[in-house]
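**Student:** model the following, please.
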Amino acid sequence: MSEIPSLSELLSWLALLLGGAIAISTVIRKIGMPPVLGFILLGIAVGPYGFGFITNLELIDLFAELGIVILLFVLGLEFSFEKLRSIGSTMLIVGLIEQSIMFLLGFTIGTLIGWGVLESLYLAGVLAISSTAIILKLLHDAGILHTREASTIIGTLIVEDIAAVLILVILGDIAQGGETLDIINIGIIVAQTLAFFIITLVIGLKVVPKIINYIDRTDIDEAPFLTALALGFGLAFLANYLGLSVAIGAFLMGMMISSAPKSEAITHKVLPLRDFFGTIFFISIGMLIDITIFPEHILTAIPLVIIAVIGKFVGNYIGATIVGHDRAGASTIGSMMVPRGEFSFIIAKQGIDLGVARAALLPLTMIVSLVTMIIVPLILRILPTIMDARTIFPSKAFAPLEFVGSLFRNLIFSQRVENNQMKKILPKVFANIAIIVTILAMLSILEEFLLILYDMFYALQIIPYDIFKLIIILAMIAYPIFNIFGKAGEVTESIFEGFQTRVVSTRMITGSTNHLHRIIRNIVTATVVLLVSSFIIPSISVATDIELLLPISSIISLSIFVYLFIDTFFVIHKRLEKGIISSLFSDEKEEDGSEGI
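**Tutor:** Here you go, the predicted model:
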């Protein structure tokens, strides 16, 4: 372990780093680059792989970790529930589509270059998240900050920020768990994270604003600010103590404090701390980068840069087309979303710190971020935008993307259920899932209490402890599970009512629509069975340590799936057969009638 630096040494470091940060950010801004790039270059220069002014990275790394906690705490403060509700379906659709495309491309390229599953997931996270700070500056400089396209971009960035937090939390929890990466362990980790999320929010949203209001009445100016910091660090510590990521603790506490009347004043006071520790964080990133190994990674970086630029543009172009933007608007959105930045470095550093990603991820992230920052002005010049519709590309080049966008637009918006019943049903389904996850998490925490209860009553000991625990679990989650299947029936009816008005009147599908109802019922039921068998049953199996539970339940689930598939195939086959015969018979009858005339 490195020695703790003396006070004079620490002060000289801070003077060098902060003074250098001011100087280099001033220079870097004049050439149109974001300050983040300057901070990283400063870190490279003063770190052990540069001039070697600072070789002891432990204290700097500690400051960087604090920077991440405060950054996510402030992000939570900015994500009030009112702001989350303001994310319309337009931004959500664009965000989900482009994130899905980029994450899939990132994971695929990671696998193709020979990286492991978890490494590839971290690479996908690095490539998936755009830089909010850089993009907002680009929008401002282009003079389009108040356009419809800018609104879509900002809403999509909000979706991306939420996705970044989820990536940090879930991948961090998987990496810290040290378990085999399979669907069962991932399901358990996601369930634990979701349980912590739900329990904390349910309690915190009632308690935390009241605490802040009470402290505010003491008339001590700094009291709400200090209390908020104490709560933020405290929940981050609790999350870390429970084996979860500190990110979720800091982010959740920020969200809860955002519900308090004093949240804006608290945010205003926390921002200087975020700027200080955030600057140290990006400088520390630079200190970890060995520029001498850049040539080794150029061949790997080239496909990553190509995927990062093209994948981001294509994903956002398709998403923007789906929600109704024209060619220039969709191209503007796709181009502006290309730059990577702050969250990419945070995700990369987490993977390296947890020992699940190779050190090469940081220089690769640096190359991708640098190229995507520099290339945007060039992209805006050669592609049609709302600033300048001229382009060097022919119209046919955009036709495939517009075709895909139009296809999905018709699919999504034409199939909307006309009544509002689905909006009432689906939250109830998710609420019951949340209740089940919370019950399983609470029973895991109360394991020792159950064991004491089992040992206390001799009558309970006529059955093995694992069976006793299974009975307790099933008794507690039976009602929510039955409720989910009951809601599945309501979902079936709601979808069926929506489809009834859209069934095309042809000889093949006119007449009774019972077959359509049966097909929809089978699909919805299969989805619920998949949900239960993939996440809930594995969690019960791990909680009870009953080895036979998982294979038996898997066989039952598979049997249900096979039955539903065969039944659906039988209905479709029978309906097609009947339609074809009816159609041919009618034609013959019409011909006979015409001859008789």
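
**Student:** use CA for all of it now, contacts and neighbours both
**Tutor:** Will do.

**Student:** and Gly76, how far from Ala228?
**Tutor:** In this structure, Gly76 and Ala228 are 12 Å apart, going by Cα to Cα, to the nearest Å.

**Student:** kindly check the end-to-end length of stretch 208-227 for me.
**Tutor:** 10 Å.

**Student:** for the stretch 251-400 of the chain, which segments count as helices?
**Tutor:** Counting by DSSP state H, counting those that start in this stretch, residue ranges of the helices within the stretch 251-400 of the chain are 263-287, 294-322, 327-336, 342-353, 361-382, 399-414.

**Student:** which one of the ones you listed is the most hemmed in?
**Tutor:** A comparison of the helices of the stretch 251-400 of the chain by mean neighbour count, using mean count of other Cα atoms under 10 Å, puts helix 327-336 on top with a mean of 26.

**Student:** so what touches that one?
**Tutor:** Counting by Cα atoms under 8 Å, 6 or more residues apart in numbering, the neighbours of helix 327-336 from elsewhere in the structure are 135, 138-139, 149-150, 152-153, 312-318, 320-321, 376, 379-380, 383-386, 389, 398.

**Student:** ok, stretch 337-351 next?
**Tutor:** Contacts of stretch 337-351 with the rest of the structure, by Cα under 8 Å, 6+ apart, involve 36, 68, 119, 122-123, 125-127, 129-132, 134-135, 153, 164, 167-168, 172, 285, 308-309, 312-313, 316, 357-358, 361-362, 365-366, 368-369, 372-373, 376.

**Student:** just stretch 120-128 next, same as before
**Tutor:** Contacts to stretch 120-128, defined as Cα under 8 Å, 6+ apart, come from residues 99, 102-111, 164, 167, 171, 308, 312, 340, 343-345, 347-348, 351, 357, 361, 365.

**Student:** one more, for comparison:
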Amino acid sequence: MHGIFFDVLILMSVAIVMVWLFKRINLPPILAYLVCGILAGHDILALFEHPEEVQLFAELGIVFLLFSLGLEFSLPKMIAMRHMVFGVGLGQMVLTTGFFMLVALLCGLTLSTAFVIGTMVALSSTAIVIKQISELGILNTRRSQMAVSVLLFQDLAVVPILILIPLLANPSEQSMALMIAMALLKGTIVVAILMSVGKWLLPRLFSEIAQTRTDELFVLTTIFVALLAAGLTFWFGLSMALGAFLAGMMLGESQYRHQLEADIRPFRDILMGLFFITIGMRLDLSVMIAQLHWILLGAALLMPIKAFIIRASAWLFKGDPQDAWASGIKLCQIGEFSFVIAALAVNNALISQNQASLFISVGLLSMALTPLLVNRSLVFAQKLVTSPISDDIAHSIEFEQGKYADHVLIFGFGRVGQSVSRLLKKEAISFLAVDADPVRVQEARSAGEPVTFGDVSQKDILRAVGVEQAKLVLLTFDEPARAVNVVELVSSLNPDVPIVVRTRKVHHLEALYMAGASQVVPEILEGSLMLASQVLHLSGVPMSRILKRVRIERKGHYRHMQGIFPGESTEINYETHDRLELMHAVSVTHQANANGKTISDLNLSKMRVSVKGLRRNNVEIAEPDDNTVVMAGDVLVIAGKPRRVERAERYLLFGNEV
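**Tutor:** So this is what the prediction gives:
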């Protein structure tokens, strides 16, 4: 018992170090877990004599992952996607299995072995792909929906494959057709049960649980429902993940969807980490070292071929080329269920242990490359598709060139860009919008909007839309790094044009102004300014004074509105620590270095910290001048970046002693 405890403790320590290290070098945690599994495997640390003992707990990670995925896909949405699931998904499964079966047969393998290899290659990693696209926030994009549709069909296909493998090893035991028919009957029964329970019972159950207002009971019930659905399908001989997905899908239409997802996420993420660790444990380093050249060659050939087959399947069912390539690049790895099939095939003597180890090594390499491929899938797809958009959009820049002068350019035609364009239209102000989303551009142009497709970070595009003749440029997309580059580019082409930039975060103001922006509108501060204007108006302040105050704040780059007193909920991380401006009250004592000195003497500006106010005898002195003498008992309010504020406080209290 003590040995298992210390093994688990060592495994957690290795996992923590690996995840921390990989995050520091901007690599996804999935790779960290795979490396942790390799270190914990029998070739290095050998923490678990029987790794299969933790396999059940690891598979619960997939159960919770598919339950979360089911919450995103309601039944009406699944019905709407049926042509992709049973079209592109079926086509990919048949074509990939058939192609690699043919390759295996040409290499002299038997038909049964070739079928096993074909099905193993045809499956992709639901766990890695779904986790990556969820973290990137692109689950609801069209290209990700196609990838998810293919993955769903693959998960459905796992069931008959697992039934067929023992029959292929012992074909005379029972009628194969009868076994498949029984499996289909079981599948129909369990799906009907889960859908009925999900539609009629689960909403009432969670409604009753929610009324108790007990968080623990809600979390416990969520876990119980996910595991019960998984256990039901497993009892019927089907995939546990399928049951969890169906349960989640039934609850996807309920008002509890977001709470259910939040409750299940901590368990899902921890168990998914354990799942990837167990995959890493399966790697046989001796086989990997001895067959490294074949492993590299196998991955280099397998992944592009699989991506091409998915593209071909989408072409058969009239899928969008760019979406198809992006989906193919996401799904070109070998999946975790392939390892389950490999283990079953070894037990039934359909493939050898060395063949399985070689296949697992190729699969792990493909999985390790998957996070990078998912992140860059759209970029690669755009390079592969020479005509990703319709001719109407492709020629729109040429059509617009020379037509506009003294116009407003709107870069980004999302929610903000469209709102601004409607007001410009009401004032009869000429404008042209540029957006990089071909679907949005097509929809807007069909409605007669002056929108063109293009990447505004390219000089040719900016010249084509008349940036040198524009009277104003508005950037609406919320990508600060890209916005800085575009502002610099616009300024170089037309130094006199006013550039207005919309941003969400306050700490991006300085970088955008330094790049050449004329006015940066942070949504949070501008929203606060409008709210304050309404409060002042309803409090009886004359409108002329309110407008004057608004103009002063905007002209001064919201100087009086910046800086916040931090609290427990204030998010300070690696990104914001050196950008967020905080306010802090320093109580001056008799022994303080600041006592008896003027603000000018303290020279806080040298530390890049400003004095926002001073409170003396419960009387506030707003923005005290440089000649104000700081006295014991005063409360000095300073503002600046977190580290600078800490340094300034030490200086005010202790001087050069610290």
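
**Student:** please state their TM-score.
**Tutor:** Scored by TM-score structural alignment, normalised by the length of structure 1, the superposition of the two chains gives a TM-score of 0.53; 380 aligned residues with a Cα RMSD of 4.3 Å.

**Student:** could you report the neighbour count for Glu216 of structure 2?
**Tutor:** 10 (other Cα atoms under 10 Å).

**Student:** apologies, that question was intended for Arg85 of structure 1.
**Tutor:** Counted with other Cα under 10 Å, the burial measure for Arg85 of structure 1 works out to 9 neighbours.

**Student:** circling back: make TSV out of the helices of the stretch 251-400 of structure 1 and add distance to Met456 of structure 1.
**Tutor:** Converted to TSV, the helices of the stretch 251-400 of structure 1 look like this (distance: least, Cα to Cα, whole Å):
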stretch	distance to Met456 of structure 1
helix 263-287	49
helix 294-322	60
helix 327-336	64
helix 342-353	45
helix 361-382	54
helix 399-414	57
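
**Student:** nearest to Ile572 of structure 1, of those?
**Tutor:** Within the helices of the stretch 251-400 of structure 1, the stretch nearest Ile572 of structure 1 is helix 399-414; the backing value is 21.2 Å (Cα to Cα).

**Student:** all helices of the stretch 1-150 of structure 1, in order?
**Tutor:** Listed in chain order, the helices of the stretch 1-150 of structure 1 (DSSP H, counting those that start in this stretch) span 7-30, 35-46, 58-78, 81-85, 89-112, 117-128, 132-142, 148-177.

**Student:** what's the most buried one of those?
**Tutor:** Ranked by mean neighbour count under mean count of other Cα under 10 Å, these are led by helix 117-128, which reaches a mean of 25.

**Student:** by how many degrees do it and helix 148-177 diverge?
**Tutor:** Angle, helix 117-128 of structure 1 to helix 148-177, by axes from the mean of the first three to the mean of the last three Cα atoms, to 10 degrees: 160 degrees.

**Student:** mean shift between helix 117-128 of structure 1 and structure 2?
**Tutor:** Comparing helix 117-128 of structure 1 with its match in structure 2 after superposition yields a mean distance of 4.3 Å (mean Cα distance after the TM-score superposition for structure 1).

**Student:** cool, and stretch 157-172 of structure 1?
**Tutor:** In the superposition against structure 2, stretch 157-172 of structure 1 averages 2.2 Å from its aligned positions (mean Cα distance after the TM-score superposition for structure 1).

**Student:** sorry, back to before: what about the helices of the stretch 251-400 of structure 1, which gets the closest to Phe430 of structure 1?
**Tutor:** Using Cα to Cα and comparing those, the one that lies nearest Phe430 of structure 1 is helix 399-414, at 21.2 Å.

**Student:** how far is that closest one from where the chain is centred?
**Tutor:** When distances are taken as Cα atoms, centre = their mean, to the nearest Å, helix 399-414 of structure 1 is centred 24 Å away from the chain's centroid.

**Student:** ok, stretch 116-129 of structure 1 next?
**Tutor:** Between the centre of stretch 116-129 of structure 1 and the centre of its chain there are 12 Å (Cα atoms, centre = their mean).

**Student:** likewise for stretch 200-212 of structure 1?
**Tutor:** 24 Å.

**Student:** ditto for stretch 567-582 of structure 1
**Tutor:** Centre-to-centre, stretch 567-582 of structure 1 and its host chain are 41 Å apart (Cα atoms, centre = their mean).

**Student:** and it, which stretch of structure 2?
**Tutor:** For stretch 567-582 of structure 1, there is no aligned range in structure 2, judged by TM-score structural alignment.

**Student:** try stretch 496-504 of structure 1
**Tutor:** Using TM-score structural alignment, stretch 496-504 of structure 1 pairs with nothing in structure 2.

**Student:** swap in stretch 402-410 of structure 1?
**Tutor:** Under the criterion TM-score structural alignment, stretch 402-410 of structure 1 matches nothing in structure 2.

**Student:** residues touching that stretch, excluding its own?
**Tutor:** In contact with stretch 402-410 of structure 1 (Cα under 8 Å, 6+ apart) are residues Ile318, Gly319, Ala320, Thr321, Ile322, Val323.
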